[in-house]
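Colleague: My questions are about this predicted structure, shown below with the sequence.
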Amino acid sequence: MKPLILASSSPRRKELLQQLRYQFTIRTSEADERLEPDWRPEDAVLHLSRKKAEAVFAMHPEAVVIGADTIVVVDDVIVGKPSNRQAAVTMLKHLSGRRHQVLTGVTIISARKTTSFYNQTDVQMYDLSDKEIDQYVESGEPFDKAGSYGIQGLGAMLVKQIHGDYYSVMGLPLAETARALQTFSITPLPS
């Protein structure tokens, strides 16, 4: 069996692959993550996942490499990660009481083939008070997350409803990724 590499330093993606008992290593991608302003969100997330996978695959052509990227979209505009406290507060105020989309793109590369797909989940936030936003930002959780929140942590208290794949909001659509990995002859470790 070929070695499996996750081209991501995301602790959430690592946890998710471990949850399904995959044996893998992590190699962080140094791919350029700049986006063209006229790209549609689905094109952007697929492009980023592919660039990450390709960058690591170039150094490990004997492996099967997974690249992934997650973006938050509000009113067809991609919302990035906050650069500072004020940016996190502004993003959360913008998401308050609104529905937005979380898209996670996944690219899996081996020497014989490449597969890319994305998953979109709609997320509805509660109406958030300034106090709730300030307390959440003070926790430090928003700062490495697209849209300034993490659904798997304290950010769960901000989310009223989701329609779609919870794991995709965390950063990796597990079931879809597992099925794609099977086509590369990659399976979890037996229990």
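Modeller: Ah, there it is.

Colleague: going forward, measure contacts between C-alpha atoms and count neighbours the same way
Modeller: Will do.

Colleague: tell me which element the closest residue to residue 75 other than its chain neighbours is part of?
Modeller: Setting aside the residues directly before and after it, residue 75 is nearest to residue 100 in space (Cα to Cα, 6 or more residues apart in numbering), at 7.4 Å. Element membership for residue 100 (DSSP states H and E) is strand 99-109.

Colleague: Can you name the next helix or strand after that strand?
Modeller: Following strand 99-109 in sequence, per DSSP H and E, is strand 114-125.

Colleague: In that next one, which of the residues would be classed as buried?
Modeller: 114, 116, 117, 118, 119, 120, 121, 122, 123, 124, 125 (16 or more other Cα atoms under 10 Å).

Colleague: now swap in stretch 65-77 and tell me
Modeller: Applying 16+ other Cα under 10 Å to stretch 65-77 flags 65, 66, 67, 68, 69, 70, 71, 72, 73 as buried.

Colleague: will you turn the buried residues of strand 114-125 into JSON lines that also has distance to residue 136?
Modeller: Shown next, in JSON lines, are the buried residues of strand 114-125 (distance: Cα to Cα, whole Å):
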{"residue": "114", "distance to residue 136": "39"}
{"residue": "116", "distance to residue 136": "34"}
{"residue": "117", "distance to residue 136": "32"}
{"residue": "118", "distance to residue 136": "29"}
{"residue": "119", "distance to residue 136": "27"}
{"residue": "120", "distance to residue 136": "25"}
{"residue": "121", "distance to residue 136": "22"}
{"residue": "122", "distance to residue 136": "21"}
{"residue": "123", "distance to residue 136": "18"}
{"residue": "124", "distance to residue 136": "17"}
{"residue": "125", "distance to residue 136": "14"}
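
Colleague: Just list the residues touching the residue lying closest to residue 95 once chain neighbours are set aside, thanks.
Modeller: Counting by Cα to Cα, 6+ apart, residue 95 lies nearest to residue 125, which is 6.6 Å off, once chain neighbours are set aside. Applying Cα atoms under 8 Å, 6 or more residues apart in numbering to residue 125 gives the contacts 95, 96, 97, 98, 99, 158, 159, 160, 161.

Colleague: One more to weigh against that first structure:
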Amino acid sequence: MSNLILASQSPRRKELLQQIQLSFSIMSSNVDETVAPHLKPHEVVMELALKKAKEISVKHPESYVLGSDTVVALGECILGKPQSEEEAREMLVMLSGKTHSVYTGVAILKGEKQSLFYEKTDVTFWELTSQEIDEYIVSEEPFDKAGAYGIQGLGAKLVKEVKGDYFSVVGLPLSRVYRALREMGYLQ
């Protein structure tokens, strides 16, 4: 069987793949994540997932390569990873009491074979108090996460409702990835 390479250093994606007992190696891609400003959130995640997978696939065409990218969007406004406490606070205030969308794009490549897709999950936050936001920021959890929160950690306290694939919000739509790998011949 060919091997599977995760083109990501994300500890969350690593844990998710381990959860479904796939054996894989990790090779971080270092692609430029600049995208055209007119792209919609689902186009952004698919383009970046494909860039990440291609960079590794070119060097390892005999392997299955999995690239992925996740963004949080309020309408068409994409919220990246906050660079400061102020930016994290602004994002959390924006998300408070509202429903936003989390898009995760996935690209799986092997030689000429390709599977490219995305999942959209709607997440609704509770109306957050200033104290709740401040306590969450002090935890430092918001700083390496798109949209300034991690649903799998303390950020779970902020979430009122999830419509769609929970695992996609964490960083990888597991069941869809599993099925795509099976359809591509990785899993027999």
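Modeller: Received, thanks. Since the model is a prediction, treat every value here as computed from it, not as a measurement.

Colleague: Out of the buried residues of strand 114-125 of the first structure, the closest to residue 59 of the first structure would be?
Modeller: residue 114 (16.0 Å; Cα to Cα).

Colleague: In contact with the closest one, which residues?
Modeller: 107, 108.

Colleague: Aligned to residue 62 of the first structure, what sits in the second structure?
Modeller: Aligned by TM-score structural alignment, residue 62 of the first structure pairs with residue 62 of the second structure.

Colleague: what about the closest residue to residue 85 of the second structure other than its chain neighbours, which helix or strand?
Modeller: Closest residue to residue 85 of the second structure apart from its sequence neighbours, by Cα to Cα, 6+ apart: residue 137 at 6.7 Å. Using DSSP H and E, the element containing residue 137 of the second structure is helix 130-138.

Colleague: same thing with residue 58 of the first structure?
Modeller: Per DSSP H and E: helix 41-59 holds residue 58 of the first structure.

Colleague: Between strand 114-125 and whichever helix or strand comes after that helix, find me the angle.
Modeller: Using DSSP H and E, the next helix or strand after helix 41-59 of the first structure towards the C-terminus is strand 64-74. Going by axes from the mean of the first three to the mean of the last three Cα atoms, to 10 degrees, strand 64-74 of the first structure is angled at 30 degrees with respect to strand 114-125.

Colleague: how big's the offset between strand 64-74 of the first structure and the second structure?
Modeller: Taken against the second structure, strand 64-74 of the first structure registers an average deviation of 0.3 Å after superposition, with mean Cα distance after the TM-score superposition for the first structure.

Colleague: next SSE after that strand?
Modeller: Following strand 64-74 of the first structure in sequence, per DSSP H and E, is strand 77-79.

Colleague: how close does the nearest residue to residue 164 of the second structure once chain neighbours are set aside get to residue 170 of the second structure?
Modeller: Closest residue to residue 164 of the second structure apart from its sequence neighbours, by Cα to Cα, 6+ apart: residue 121 at 4.5 Å. Per Cα to Cα, to the nearest Å, residue 121 of the second structure is found 11 Å from residue 170 of the second structure.

Colleague: Could you measure from the residue nearest to residue 188 of the second structure when sequence neighbours are not counted over to residue 160 of the second structure?
Modeller: Using Cα to Cα, 6+ apart and skipping the chain neighbours, the partner closest in space to residue 188 of the second structure is residue 182 (6.7 Å). Separation of residue 182 of the second structure from residue 160 of the second structure (Cα to Cα) stands at 34 Å.

Colleague: how would you label residue 8 of the second structure: helix, strand or coil?
Modeller: Following DSSP: H, G, I helix; E, B strand; the rest coil, the label given to residue 8 of the second structure is coil.

Colleague: ok, now how distant is the closest residue to it other than its chain neighbours from residue 74 of the second structure?
Modeller: Spatially, and ignoring its direct neighbours in sequence, residue 8 of the second structure is nearest to residue 28 (4.7 Å; Cα to Cα, 6+ apart). In this view, residue 28 of the second structure and residue 74 of the second structure are 28 Å apart by Cα to Cα.

Colleague: try residue 66 of the second structure
Modeller: Taken as Cα to Cα, the span from residue 66 of the second structure to residue 74 of the second structure is 27 Å.

Colleague: And residue 5 of the second structure, by the same measure?
Modeller: Distance, residue 5 of the second structure to residue 74 of the second structure, by Cα to Cα: 32 Å.

Colleague: just residue 44 of the second structure next, same as before
Modeller: Counting by Cα to Cα, the gap from residue 44 of the second structure to residue 74 of the second structure is 14 Å.

Colleague: next one: residue 30 of the second structure
Modeller: For residue 30 of the second structure relative to residue 74 of the second structure (Cα to Cα), the value is 27 Å.

Colleague: Then residue 146 of the second structure?
Modeller: Remark: distance between residue 146 of the second structure and residue 74 of the second structure (Cα to Cα) = 12 Å.
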